[in-house]
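Student: Give me the fold of what follows.
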Amino acid sequence: MPQSLPNVVFLDRATIPAHVPVRTLNFPHHWVEYDYTSPLQVEERLQDADIVISNKVVLNADILNKHPKIKLIAVSATGTNNVDLDYCRQQQIAVCNIQGYATQSVPEHVIAMIFALKRNLFAYHQDIAQGVWQRDKQFCFFTHPITDIAGSTIAIVGSGNLGQGVATLARALGMQVIFTARKGELVNKQGYVPFAQALQQADIVSLHCPLTESTTNLIGSAELQLMKSTAVLINTGRGGLVNESDLIEALKLGEIAGAGVDVFTQEPADNSNPLLANISLPNLLLTPHVAWGSDSALQRLVEILCDNIEQFVAGKSVNRVV
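Tutor: Coordinates of the predicted model:
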């Protein structure tokens, strides 16, 4: 009796823009894709799945236990915190992720945010929109400080591909780069500075570490008070790395000069989120988790995603997390 073709189910295809095509896999299969999948729809949509593609849909032990046919979870992102890796390890469900696809896109987004905040581009834009320039009698006006990037110190939290990519661009712009040791950890690497010291020394702090139990609320009120009043914080890592309420309080009190945030504790965020509720602050720059998403990065992500699945079916291990 011929074996049935494997069923590949993509739970949240809309996380990849429609203008970026996903090529056909190179083995016989059935393909089903959904733009979005709510928690209430997951169980039904995984009924016949052998291979699951998920970017952000949560696949916990309760869900996976009901679908023993699943042999591979292909995460269409780097972060795997939406998948119960311990359960997958116990049940021999393979999990792979996407690595190294946004090493240009994220660092460029970080640098763009730094320029926007240190030169107060958004604040000046708001001033013009509110008629400040039009009421002034000078050809220019200076309602906000403008700070040069060259010569400033950037402290990078996380020294993986993205942190290193930011460091490369920062050095090219004349910044001094320091990497931070983990919170409370002694420094034993050249170029690394104790966490608290790095916060005190930096003109810019950029976060590129994973979200774990030990890094949740890595930046809160105490850490923000350590930073210079002229410093800016950039978070393109994970929303939970920063206590959002504490960040808003620090911006309002002038404890730091500005913040650029691309990631939120809940996504999509709504007006109950302190950052969205205070979006009118002139020193707060928000983007909707798009730092990773240049067209070239998206196309690379799709290629790696398809390669991961094809290599698994061929019996090879590529980008395996479990």
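Student: Only C-alpha atoms from now on, for both contacts and neighbour counts.
Tutor: Will do.
Student: to the chain's geometric centre, what's the distance from stretch 296-305?
Tutor: Stretch 296-305 sits 16 Å away from the centroid of its parent chain (CA atoms, centre = their mean, to the nearest Å).
Student: wait, stretch 205-216
Tutor: Centroid separation for stretch 205-216 versus its chain: 10 Å, with CA atoms, centre = their mean.
Student: And for stretch 310-322?
Tutor: When distances are taken as CA atoms, centre = their mean, stretch 310-322 is centred 24 Å away from the chain's centroid.
Student: for stretch 14-34, same thing?
Tutor: Mean-position distance between stretch 14-34 and its chain equals 23 Å (CA atoms, centre = their mean).
Student: residues in contact with it?
Tutor: Applying CA atoms under 8 Å, 6 or more residues apart in numbering, the external contacts of stretch 14-34 come out as 5-13, 35-36, 55, 295, 298-299, 302-303, 306, 310.
Student: Quick check: end-to-end length of that stretch?
Tutor: Length of stretch 14-34, first residue to last, CA to CA, to the nearest Å: 8 Å.
Student: right, and Ala170 touches Ile178 too?
Tutor: No: using CA atoms under 8 Å, Ala170 is not in contact with Ile178, being 10.5 Å away.
Student: so what sits against both of those two?
Tutor: Listed as contacting both Ala170 and Ile178 by CA under 8 Å, 6+ apart are Ile154.
Student: Please verify my assumption that Pro274 contacts Ile248.
Tutor: Yes: counting by CA under 8 Å, Pro274 does reach Ile248; the two are 6.9 Å apart.
Student: For the two, work out which one has more neighbours and name it.
Tutor: More crowded of Pro274 and Ile248, by other CA atoms under 10 Å: Ile248, with 22 against 18.
Student: The more buried one: helix or strand, and which one exactly?
Tutor: If you go by DSSP states H and E, Ile248 is part of helix 244-253.
Student: Now the second one, please; I'll put the structures next to each other:
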Amino acid sequence: MPIPPTHLSSKPTVVFLDHATIPEHITVPNLTFEHQWQQFDLTPVEKVVERIASADIVITNKVQLTADILDQAPKLKLIAVAATGTNNVDLDYCREHGIVVTNVQGYGTRSVPEHVVAMMFALKRNLVGYHQDIADGEWQKQKQFCFFTHPITDVADSTIGIIGSGSLGQAVGVLAKAIGMKVVFAERKGVKPARPGYMAFDKVIETADVLTLHCPLTDDTQDLIAMPELAAMKPSAILINAGRGGLVNESDLVEALKTKQIAGAGCDVFSKEPADESNPLIANMDLPNLLLTPHVAWGSHSSIQALCNILMDNIEKYQQGVEQNRVC
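Tutor: Purely as a prediction, here's the structure:
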């Protein structure tokens, strides 16, 4: 449904709640229409209501906008999410109160797949383990020109199972095929029979040499990969999560790594971010078969610039009464 052209006041207030999530070297395009701009590097929970109270437009990357918070922003017409995921916004409240929510799609289809492939090679060839061994003096102890303390397996001719067939999952598939992998997309968990072009979820879990996650975090996908799935994977398989932290039960994953139920795991996302020492992954990050990065898979320069361009264009289009990347 088109957005009425008279939806905003003559000089709307635009508030960016967590501008520091955009690196300083990235240019955020200026809005072309007359407006009042307010930006904050970060916004703690206790400051959200105060900062959005008079806002017409709110930009958020990860700041939580719950129903009780939104109920105290009577002028709010648009929430522009500076990411693809919108689980930090109460979409039901926005639908009920006529608040438009937009997100940014397609900006990371180069950066995220490259990060996934980088993690895959690092884990399959145990680069972290060998790096740690050299640091610990293992090379000198071995007294050989090389040593083999960790298995090294090839990526070519192996099978990658992709959970999530959106733009990111598809882009990972393209790269995987280019390096000689067999690509299979998983049907949704519990759905039988699988649709054409998909393999049953349980079958993908059992057969994949690399399992990578690119689906949204919902009530249905919370703990999508837990001990039953990890136990069903090949002992030589690796898991990569560059989707959402809650897709994987982190305690179960650590246990599976320690008991060698799976060969390795790479995680770019965590159940709570920033993750601290209470997170099982952080507490066990010295495991040689665990590779962690701080939610940066999306973060190549070109991808972040594309995100900012799309983010601000979403707002421009909304001001013009044109629907673009609308979630609700």
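Student: Count residues in the vicinity of Cys215 of the second structure, would you?
Tutor: Cys215 of the second structure has 21 neighbouring residues, counting by other CA under 10 Å.
Student: measure it to Arg125 of the second structure for me?
Tutor: Per CA to CA, Cys215 of the second structure is found 26 Å from Arg125 of the second structure.
Student: got it, and Val49 of the second structure?
Tutor: Remark: distance between Val49 of the second structure and Arg125 of the second structure (CA to CA) = 49 Å.
Student: can you pull out the helices in the stretch 101-250 of the first structure?
Tutor: Using DSSP state H, counting those that start in this stretch, the helices of the stretch 101-250 of the first structure run over 105-118, 121-129, 132-135, 161-172, 195-201, 221-226, 244-253.
Student: The longest one against the second structure, how far on average?
Tutor: Read it as helix 105-118 of the first structure. Its matched residues in the second structure lie on average 0.2 Å from helix 105-118 of the first structure after superposition (mean CA distance after the TM-score superposition for the first structure).
Student: swap in the second one?
Tutor: Average distance between helix 121-129 of the first structure and its aligned residues in the second structure, after superposition and using mean CA distance after the TM-score superposition for the first structure, equals 0.3 Å.
Student: Now do that helix: which range of the second structure does it align onto?
Tutor: The aligned range for helix 121-129 of the first structure in the second structure is 127-135, by TM-score structural alignment.
Student: Pull out the buried positions in that stretch.
Tutor: Leu127, Val128, Gly129, Tyr130, Asp133 (16 or more other CA atoms under 10 Å).
Student: Reformat the residues you listed as TSV; add distance to Cys94 of the second structure.
Tutor: TSV is the format used below for those (distance: CA to CA, whole Å):
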residue	distance to Cys94 of the second structure
Leu127	46
Val128	45
Gly129	47
Tyr130	50
Asp133	53
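Student: what does stretch 46-56 of the first structure rub up against?
Tutor: Applying CA under 8 Å, 6+ apart, the set of residues contacting stretch 46-56 of the first structure from outside is 6-12, 15, 67, 69-77, 82.
Student: And stretch 93-106 of the second structure, by the same measure?
Tutor: Stretch 93-106 of the second structure is contacted by residues 67, 70, 76-86, 91, 167-168, 307, 310-311, 314, 324-328 when judged by CA under 8 Å, 6+ apart.
Student: Give me the buried entries from those.
Tutor: Listed as buried from the contacts of stretch 93-106 of the second structure are 70, 76-86, 91, 168, 307, 310-311, 314, 324-325; burial here means 16+ other CA under 10 Å.
Student: Please flag which of the residues you listed sit within helices.
Tutor: Leu70, Leu91, Leu168, Leu307, Ile310, Leu311, Asn314 (DSSP state H).
Student: Just tell me what Asp86 of the first structure corresponds to in the second structure.
Tutor: Counting by TM-score structural alignment, Asp86 of the first structure lines up with Asp92 in the second structure.
Student: swap in Val110 of the first structure?
Tutor: So Val110 of the first structure corresponds to Val116, using TM-score structural alignment.
Student: what's the burial count for its match?
Tutor: By other CA under 10 Å, the residues close to Val116 of the second structure number 23.
Student: Trp324 of the second structure contacts Lys317, doesn't it?
Tutor: Let me fix one detail, which is that residue 324 of the second structure is Gln and not Trp. Yes: the pair Gln324 of the second structure / Lys317 is scored as a contact, 6.6 Å apart, by CA under 8 Å.
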